[in-house]
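Trainee: only the shape, not the letters, is given here:
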């Protein structure tokens, strides 16, 4: 299965918008079905894979419920500090376009590389704004 950074970005933005903590401080988790219903551009298998990888990368706190040969559900309870750092680095559309174009030219782009490059681009963008 191929990993899509476009799907990753959309999943993270959706989770940022939809995950909440109630006034009673209850964590309001989202399951795979609810997440997939907000991302019609991607199949449930691709979304499930993205959630699993983001959990393994330390960007999400997520629990995969599986049987012997299938995923029953994935429950996401929150985005981690590293997840928020990545979201902020890839939020500006100008950075995202540069990052994607670089990945296309190079023929590959990992989450680690995307995080480091996006962070450098964001620092450059912020530094340019401070010079004004």
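Mentor: Structure's in. What do you need? Keep in mind that this is a model prediction, so the values were computed, not measured. Residues are numbered from 1 along each chain as shown.
Trainee: from here on, contacts and neighbour counts on C-alpha atoms
Mentor: Fine.
Trainee: next, the buried residues of the biggest strand by length in the chain.
Mentor: The residue-count maximum for a strand in the chain (DSSP state E) belongs to strand 71-79. For strand 71-79, the neighbour count (16 or more other Cα atoms under 10 Å) marks 74, 75, 76, 77, 78, 79 as buried.
Trainee: kindly report the same for stretch 51-67.
Mentor: Across stretch 51-67, burial judged by 16+ other Cα under 10 Å covers 51, 52, 53, 54, 55, 59, 60, 61, 62, 64.
Trainee: off-centre distance for that stretch?
Mentor: What separates the centre of stretch 51-67 from the centre of its chain is 11 Å, taken as Cα atoms, centre = their mean, to the nearest Å.
Trainee: in the helix or strand harbouring residue 113, what counts as buried?
Mentor: In this structure, residue 113 is located in helix 111-130 according to DSSP states H and E. Judged by neighbour count (16+ other Cα under 10 Å), helix 111-130 contains these buried residues: 111, 114, 115, 117, 118, 119, 121, 122.
Trainee: alongside the first one, take a look at this:
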């Protein structure tokens, strides 16, 4: 995660984290960290200098939600379903490094743990990705 922090600092992106203590969650920490890394990496890539990224964790009755919100470029509604496909990249982001596998991997990691991932985004307004992992 240190590379994410460094990249955010370099772009002067404010990052906030809100995570309660004593969460009850059953997950593979190595793989969940990888999925979260992919979301944060994208948030830093597509958020302009001076933007904001927030990470919040909420425990619901059946799921724990890890939400990554940014003030980045956003994703058009027509592209939102496609972003989780392997090797998919929007034409507008070809100037950014990447091969289009991060969100695909994040979804696979979360799904194999009995959870799901969702996105709410609006072009020019940023994105909100939620990882939902079951409480067991």
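Mentor: Arrived safely. No experiment lies behind these values; they were computed from the predicted model shown.
Trainee: can you calculate the TM-score here?
Mentor: Once superposed, the chains reach a TM-score of 0.27 (TM-score structural alignment, normalised by the length of structure 1), with 62 aligned residues with a Cα RMSD of 4.7 Å.
Trainee: quick one on the thing from earlier: farthest pair in the buried residues of strand 71-79 of structure 1?
Mentor: Pairwise distances across the buried residues of strand 71-79 of structure 1 peak at 14.0 Å for 74 and 79 (criterion: Cα to Cα).
Trainee: okay, strands next: where are they in structure 1?
Mentor: 20-21, 27-28, 30-31, 60-66, 71-79.
Trainee: next: structure 2.
Mentor: So, for structure 2 - with DSSP E - the strands run 14-18, 52-59, 63-70, 116-122, 126-134.
Trainee: out of the ones you listed, nearest to residue 32 of structure 2?
Mentor: With Cα to Cα as the yardstick, what comes closest out of the strands of structure 2 is strand 126-134 (9.3 Å).
Trainee: so which elements touch that closest one?
Mentor: strand 63-70, helix 102-111, strand 116-122 (3 or more Cα pairs under 8 Å, 6 or more residues apart in numbering; DSSP states H and E).
Trainee: deepest of the ones you listed, which one?
Mentor: Comparing those by mean neighbour count (mean count of other Cα atoms under 10 Å), strand 63-70 ranks first with a mean of 22.
Trainee: taking strand 14-18 as reference, get the angle to it.
Mentor: On the basis of axes from the mean of the first three to the mean of the last three Cα atoms, to 10 degrees, strand 63-70 of structure 2 is oriented at 170 degrees to strand 14-18.
Trainee: helices or strands next to the helix holding residue 113 of structure 1 in the packing?
Mentor: Packing partners of helix 111-130 of structure 1 (3+ Cα pairs under 8 Å, 6+ apart): helix 81-90, helix 93-106.
Trainee: okay if I get those helices as TSV plus distance to residue 44 of structure 1?
Mentor: Formatted as TSV, these follow (distance: least, Cα to Cα, whole Å):
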stretch	distance to residue 44 of structure 1
helix 81-90	21
helix 93-106	23
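Trainee: from those helices, which stretch is densest packed?
Mentor: Stretch with highest mean neighbour count among those: helix 81-90 (a mean of 18; mean count of other Cα under 10 Å).
Trainee: need the helices and strands packed on strand 126-134 of structure 2 in JSON lines with distance to residue 30 of structure 2, can you?
Mentor: Listed next are these as JSON lines, based on distance: least, Cα to Cα, whole Å:
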{"stretch": "strand 63-70", "distance to residue 30 of structure 2": "15"}
{"stretch": "helix 102-111", "distance to residue 30 of structure 2": "10"}
{"stretch": "strand 116-122", "distance to residue 30 of structure 2": "17"}
